[in-house]
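Trainee: Prediction below, plus the sequence it came from.
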Amino acid sequence: MTAAEERKVDVLAFGAHPDDVEIGASGILLKHAAQGYRTAICDLTDGELSSNGNVRQRRAEADRAGEILGLSHRIRLGLPDRGLTGAPEQVEAMVRVIRSLQPRVVLAPHWEDRHPDHTACAHLVREAIFDAAIRKRDQASGQKPHRVERIFHYFINDTGKADVIIDISEGYEHKKAAILAFESQFVPGPGRVETPLNRPTYLPMIQGRDQLWGHQIGALYGEGLASPRPIALRSLLPERD
């Protein structure tokens, strides 16, 4: 296997901050990693403006979460927190990630969320996916164009209409552990200020949302995804023999 082949992944999840993907889509990454697929997370920023913690802590926490999730790669782009402007150089940095990892499926935050960085990330991901497939773009880099097969959007702070719900019941405790790896964000403690993330209602809300989605598909837990495009089915029923 070549070095390029070793970098390839099946599922790549983008988040504006470390912990975004853990909240909204870590169960999906866990499930696919357990099935032998290669998964990765790309954190656009280090969350350096978070009320609690610092960059060093957030990176260490992200590394612990990545180990729990069985990631093949965790990439940090180091873009500015609250500075996801959609500038060409930001899109280009994400294009390089997509072309390098060549994911079949990309996950991004939902385009509606209370945090502006999450919605900005959703927009940036869709721009980068489009540009990554353009053959004549940035030919000097030596990277080949790559066309992503599907993009789905996961929910972070809010809930909404899910076009797809994935059963994540098996190993749900690992999702909880991956979230709690970000102790500085979710666990109150000395010297930490109260935020929406470390209030006693936040993590139960996430678990309750996963239970609600699970209930809709007859499972204990599920994660909901929204699709920006219609989902194709070959038929409403299995093909006859």
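Mentor: Sure, I can see it.

Trainee: use CA for all of it now, contacts and neighbours both
Mentor: OK.

Trainee: tell me which residues of stretch 26-38 are tucked away?
Mentor: For stretch 26-38, the neighbour count (16 or more other Cα atoms under 10 Å) marks 26, 27, 28, 29, 30, 31, 32, 33, 38 as buried.

Trainee: residues touching the second one, list them.
Mentor: Applying Cα atoms under 8 Å, 6 or more residues apart in numbering, one finds that residue 27 lies in contact with 168, 172, 174, 175, 223.

Trainee: from memory residue 227 sits against residue 155, does it?
Mentor: No: with contact defined as Cα atoms under 8 Å, residue 227 does not count as touching residue 155 (11.7 Å).

Trainee: ok so, going back, closest to residue 142 among the buried residues of stretch 26-38?
Mentor: residue 38 (23.7 Å; Cα to Cα).

Trainee: need the contact list for the closest one.
Mentor: Contacts of residue 38 (Cα under 8 Å, 6+ apart): 8, 9, 10, 11, 32, 71, 72.

Trainee: Put this next to the first one:
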Amino acid sequence: MKLDILVLSAHPDDAELGCGGTIAKHVSLGHKVGLVDFTRGELGTRGTPETRAVEAANAAKILGVKVRENLGLKDGFFRNDSDHQLKVIQVIRKFKPDVVLCNAIYDRHVDHGKGASLAYDACFLSGLVKIETTDEQGKKQDAWRPKVVYHYIQSQLIEPDFIVDISGYWDTKIEAIKAFKTQFFDPNSEEPETYISSPAFLKMVESRALEFGHALGVKHGEGYTTRRYLGVDNLFDLV
């Protein structure tokens, strides 16, 4: 299946938090979007890999994506090396996305910056014909390089290079985030409180979206950074 947009994330719930509104908006516009999580989030204080898998599937249904897969890399300890790059190259060549969205270039969680570098490097390497990979059936894959790679912004305050207007998709984003019931605020939970399970965390997520939206003169926005120059076809493409 060829996708228009592929979201590569270190953990289940990264995509929902960082670009859930963008995903929902582009799905509504008719684009084919898929998610690939690198790890099962097994080092998370709350929940289990099994509960995270169920939550990730529920969130994917809310967002309306075509596919969600998990590479099963080691949470906290995956690396940006050739073995890991080849695993990511396989999914890039499998889905042939034009656009890749991935983790923030740096963030509070060490996996996010690593995930950003792993995704970015794999996107480049995936276009090299002399790197050979095979699909699940053992068939040789064709080289494929996405047209662009963008990094969504997470908990660390990073100045965006551009902002996507997600007004009208905020409720979908929040519903997808809250599908991860074990991870976020639940007054009835007996598990230890974490950085993301406090009531203040989701307020921070919304305040960030409101701030980015305000910069555009709209209700909510999601910010991105890019490692290349941005171009527009004409000035009326700009919000």
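Mentor: Done, it's in. Small disclaimer: the values here were computed from a predicted structure and weren't measured.

Trainee: Please work out the TM-score for the two chains.
Mentor: Once the chains are overlaid, their TM-score stands at 0.93 when taken by TM-score structural alignment, normalised by the length of structure 2; 232 aligned residues with a Cα RMSD of 1.4 Å.

Trainee: if we can go back for a sec, quick one: which of the contacts of residue 27 of structure 1 sit in strands?
Mentor: If you go by DSSP state E, the contacts of residue 27 of structure 1 have residue 223 in strands.

Trainee: Just the residues contacting the helix or strand harbouring residue 50 of structure 2, thanks.
Mentor: Element membership of residue 50 of structure 2, judged by DSSP states H and E, is helix 49-63. For helix 49-63 of structure 2, the external contacting residues (Cα under 8 Å, 6+ apart) are 12-13, 16, 20, 23-24, 27, 40-42, 67-68, 172-173, 175-177, 179-182.

Trainee: so where's the longest helix in structure 1?
Mentor: Of all segments of type helix in structure 1, defined using DSSP state H, the longest is helix 116-132.

Trainee: so where in structure 2 does that one end up aligned?
Mentor: Aligned using TM-score structural alignment, helix 116-132 of structure 1 spans residues 110-126 in structure 2.

Trainee: Centre of the chain to the matching stretch, how far?
Mentor: 12 Å (Cα atoms, centre = their mean, to the nearest Å).

Trainee: What's the local residue count around the equivalent of residue 21 of structure 1 over in structure 2?
Mentor: Mapped onto structure 2 by TM-score structural alignment, residue 21 of structure 1 lines up with residue 15. Residue 15 of structure 2 is flanked by 28 other residues according to other Cα atoms under 10 Å.

Trainee: do residue 129 of structure 2 as well
Mentor: Neighbour tally, residue 129 of structure 2, other Cα under 10 Å: 12.

Trainee: Which secondary structure elements does the longest helix of structure 1 sit against?
Mentor: Applying 3 or more Cα pairs under 8 Å, 6 or more residues apart in numbering; DSSP states H and E, one finds that helix 116-132 of structure 1 contacts strand 11-15, helix 88-101, strand 105-109.

Trainee: Output the residue interval of structure 2 matched by the helix or strand in which residue 165 of structure 1 is found.
Mentor: In this structure, residue 165 of structure 1 sits in strand 164-167 according to DSSP H and E. Using TM-score structural alignment, strand 164-167 of structure 1 lines up with residues 162-165 of structure 2.

Trainee: Measure the mean distance from the matching stretch to structure 1 post-superposition.
Mentor: With mean Cα distance after the TM-score superposition for structure 1, stretch 162-165 of structure 2 departs from structure 1 by a mean of 0.9 Å once superposed.

Trainee: Show me what stretch 232-239 of structure 2 is in contact with.
Mentor: The contact list for stretch 232-239 of structure 2, computed with Cα under 8 Å, 6+ apart, reads residue 216.

Trainee: and if you look at stretch 120-128 of structure 1?
Mentor: 14-16, 44, 84-86, 90-92, 94-95, 98, 108-111, 153.

Trainee: hang on, residue 191 of structure 2 packs against residue 44?
Mentor: No: using Cα under 8 Å, residue 191 of structure 2 is not in contact with residue 44, being 11.4 Å away.

Trainee: quick one, which of those two is more surrounded?
Mentor: A count of neighbours by other Cα under 10 Å puts residue 44 above the other of residue 191 of structure 2 and residue 44, at 16 against 13.

Trainee: Quick one: map residue 60 of structure 1 onto structure 2.
Mentor: Match for residue 60 of structure 1 (TM-score structural alignment): residue 54.

Trainee: Likewise for residue 44 of structure 1?
Mentor: So residue 44 of structure 1 corresponds to residue 38, using TM-score structural alignment.

Trainee: What mean distance separates the helix or strand containing that match from the matching residues in structure 1?
Mentor: In the assignment (DSSP H and E), residue 38 of structure 2 maps to strand 33-39. With mean Cα distance after the TM-score superposition for structure 1, strand 33-39 of structure 2 departs from structure 1 by a mean of 0.4 Å once superposed.

Trainee: and that strand, what does it pack onto?
Mentor: Judged by 3+ Cα pairs under 8 Å, 6+ apart, the packing partners of strand 33-39 of structure 2 are strand 5-9, helix 14-28, strand 67-73.

Trainee: can you do 10 Å?
Mentor: With contacts defined as 3 or more Cα pairs under 10 Å, 6 or more residues apart in numbering; DSSP states H and E, the packing partners of strand 33-39 of structure 2 are strand 5-9, helix 14-28, helix 49-63, strand 67-73, helix 82-95, strand 99-102, helix 110-125.

Trainee: Can you check which of these gets nearest to residue 206 of structure 2?
Mentor: It is, among those and with distance given as Cα to Cα, helix 14-28, at 10.0 Å.

Trainee: Roughly how far does residue 32 of structure 1 sit from residue 167 of structure 1?
Mentor: 11 Å (Cα to Cα, to the nearest Å).

Trainee: ok, now residue 92 of structure 1?
Mentor: Using Cα to Cα, residue 92 of structure 1 is found at 34 Å from residue 167 of structure 1.

Trainee: Neighbour count for these two, which is higher?
Mentor: Using other Cα under 10 Å as the criterion, residue 92 of structure 1 and residue 167 rank with residue 167 on top: 22 against 19.

Trainee: ok, the aligned partner of residue 215 of structure 1 in structure 2 - contacts?
Mentor: Applying TM-score structural alignment, one finds that residue 215 of structure 1 aligns to residue 214 in structure 2. Contacts for residue 214 of structure 2 (Cα atoms under 10 Å, 6 or more residues apart in numbering) come out as 165, 208, 220, 221.
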